[in-house]
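Asks: predicted model and sequence follow; I will ask about them next.
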Amino acid sequence: MSEFKSVKSSRVTISQLMLPSHTNFSGKIHGGYLLSLLDQIAFACASKYSGNYCVTASVDTVDFLNPIEVGELVTLKASVNYVGNSSMIVGIRVEAENIQTGKVKHCNSSYFTMVAKDEEGKNTKVPGLLLSNYEEVRRFYNCIKQIALKKERNLHEEIFDYKSEEALLTLKNYNVKLELN
């Protein structure tokens, strides 16, 4: 296995025409269907980069920015933005193109944490990431910040006393009514 691999070597692009069978009750492409496509491309990207079977550890961000219509050509572009020991953060951009007008809109940005597994299902080391331009450096730093925020949030949840009088009093600022037993 190579010691370092480029971001470019991880890139995967898939395109799919959106059909009526992919819609929700409002006639737009169902978010769950899009999530399935996102998970598929995250798997392909991480597996291609690591050379191993990969599993989804977490879906860190899914921002639905614009609805996708039936008949649009959806293109998902994925690349590894960050690597740890056995984990990778895959960034995915989703664009939808009206194939009659050629107009393209950014519909979704997502970040999946994927973990490489060996033949026995144990976590396995992935190659280091070779950053070759400032955009790749920016994406790597953004991942570092996201990881730090996630750790801070998890620590906060562990030590926050939600039963304290102070915590309960702050709830009066929200649209909530307490009826505790």
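Replies: Yep, that arrived.

Asks: use CA for all of it now, contacts and neighbours both
Replies: Fine.

Asks: roughly how far is the host helix or strand of residue 78 from the heart of the chain?
Replies: Using DSSP states H and E, residue 78 sits in strand 72-83. Centroid separation for strand 72-83 versus its chain: 9 Å, with C-alpha atoms, centre = their mean, to the nearest Å.

Asks: give the next helix or strand downstream of the helix ranked longest in the chain.
Replies: If you go by DSSP state H, the chain has its longest helix at helix 134-159. Downstream of helix 134-159, the first helix or strand assigned by DSSP H and E is helix 165-170.

Asks: in the longest strand belonging to the chain, what's buried?
Replies: If you go by DSSP state E, the chain has its longest strand at strand 104-117. Neighbour-count burial for strand 104-117 flags 105-117 (criterion: 16 or more other C-alpha atoms under 10 Å).

Asks: ditto for stretch 83-90
Replies: Per 16+ other C-alpha under 10 Å, stretch 83-90 contains these buried residues: 83, 86, 87, 88, 89, 90.

Asks: ends of it, what's the gap?
Replies: Length of stretch 83-90, first residue to last, C-alpha to C-alpha, to the nearest Å: 9 Å.

Asks: residue 168: neighbour count?
Replies: 12 (other C-alpha atoms under 10 Å).

Asks: what about it, distance to residue 48?
Replies: 49 Å.

Asks: try residue 119
Replies: Distance, residue 119 to residue 48, by C-alpha to C-alpha: 16 Å.

Asks: ditto for residue 5
Replies: In terms of C-alpha to C-alpha, residue 5 sits 11 Å off from residue 48.

Asks: try it against this one:
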Amino acid sequence: MEGKEREITLRFLAEPSDVNFGGKVHGGAVMKWIDLASYACGTQWSGKYCITAYAGGIRFVEPIYVGNIVEITAKVLYTGRTSMHIGVEVKAGDPKETDRYLKTHCLTIMVAVDGNGKSTPVPEWIPETERDISLRDAALKLVEMRKKISDEMTSFIE
């Protein structure tokens, strides 16, 4: 049922096929995982098929190694009319231990679409705790920052 679960955590082992030439998990693999978690979160919240409209602010904090257990937590931070701003944290660690350490974090925006690929409304998420209000406000600030960046980037487009 849509609008009930605003957070999801995916867990799996980093595999040898995820490795880059430096022997660590490839950043592109991490970005794919982020997209998968964002899709699952947005679809779970909206009850509709979702597409990625934006992924930004990706910060690679530490490398992930093959064999690490990876946890990707995606959480709705703000909802627009058809979009969901989703905060994503990627943590990883030795599967023989219980500790997981922050490796990457970012913000994605997923848009719910209908069977014709047109954007469609999503349930509103209303923050209740101080922390959730703070997260929503941060997401709204990022909206304004993205608009300014987009305006600046138009000067580079021919």
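Replies: It's in. Model, not experiment: these values are computed from the prediction.

Asks: the strand holding residue 78 of the first structure vs the second structure, average offset?
Replies: Mean deviation of strand 72-83 of the first structure relative to the second structure after superposition (mean C-alpha distance after the TM-score superposition for the first structure): 0.6 Å.

Asks: onto which residues of the second structure does that strand map?
Replies: Aligned using TM-score structural alignment, strand 72-83 of the first structure spans residues 68-79 in the second structure.

Asks: which residue numbers in the second structure go with the longest strand of the first structure?
Replies: Mapped onto the second structure using TM-score structural alignment, strand 104-117 of the first structure spans residues 100-113.

Asks: okay, residue 119 and residue 48 of the first structure: which has more neighbours?
Replies: Using other C-alpha under 10 Å as the criterion, residue 119 of the first structure and residue 48 rank with residue 48 on top: 17 against 9.

Asks: how about that one, secondary structure?
Replies: Three-state call for residue 48 of the first structure (DSSP: H, G, I helix; E, B strand; the rest coil): helix.

Asks: quick one: map it onto the second structure.
Replies: Alignment note (TM-score structural alignment): residue 48 of the first structure maps to residue 44 of the second structure.

Asks: surely its match touches residue 37?
Replies: No: the criterion here is C-alpha atoms under 8 Å, and residue 44 of the second structure misses it with residue 37 at 10.4 Å.

Asks: quick one: buried residues of stretch 60-73 of the first structure?
Replies: Using 16+ other C-alpha under 10 Å as the test for burial, stretch 60-73 of the first structure gives 68, 69, 70, 71, 72, 73.

Asks: residues contacting the fifth one?
Replies: In other words, residue 72 of the first structure. Residue 72 of the first structure sits next to 17, 18, 96, 97, 98, 99 when contact means C-alpha atoms under 8 Å, 6 or more residues apart in numbering.

Asks: can you check the second one too?
Replies: Residues near residue 69 of the first structure by C-alpha under 8 Å, 6+ apart: 18, 27, 28, 29.

Asks: so it sits in a strand?
Replies: No: counting by three-state DSSP, residue 69 of the first structure is not part of a strand but coil.

Asks: and it, how far from residue 98 of the first structure?
Replies: 9 Å.

Asks: do the first one as well
Replies: When C-alpha to C-alpha is applied, the distance between residue 68 of the first structure and residue 98 of the first structure equals 10 Å.

Asks: circling back to that earlier point, Throw the contacts of residue 69 of the first structure into JSON lines and include distance to residue 127 of the first structure, neighbour count and secondary structure, thanks.
Replies: Formatted as JSON lines, the contacts of residue 69 of the first structure follow (distance: C-alpha to C-alpha, whole Å; neighbours: other C-alpha atoms under 10 Å; DSSP: H, G, I helix; E, B strand; the rest coil):
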{"residue": "18", "distance to residue 127 of the first structure": "35", "neighbour count": "18", "secondary structure": "coil"}
{"residue": "27", "distance to residue 127 of the first structure": "43", "neighbour count": "14", "secondary structure": "coil"}
{"residue": "28", "distance to residue 127 of the first structure": "39", "neighbour count": "15", "secondary structure": "coil"}
{"residue": "29", "distance to residue 127 of the first structure": "36", "neighbour count": "22", "secondary structure": "strand"}
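
Asks: okay, now residue 121 of the first structure: neighbour count?
Replies: For residue 121 of the first structure, using other C-alpha under 10 Å, the count is 11.

Asks: follow-up on the earlier one: what separates the match of strand 104-117 of the first structure from the chain centre, distance-wise?
Replies: In this view, stretch 100-113 of the second structure has its centroid 2 Å away from the chain centroid, taken as C-alpha atoms, centre = their mean.

Asks: I appreciate the help and will end here.
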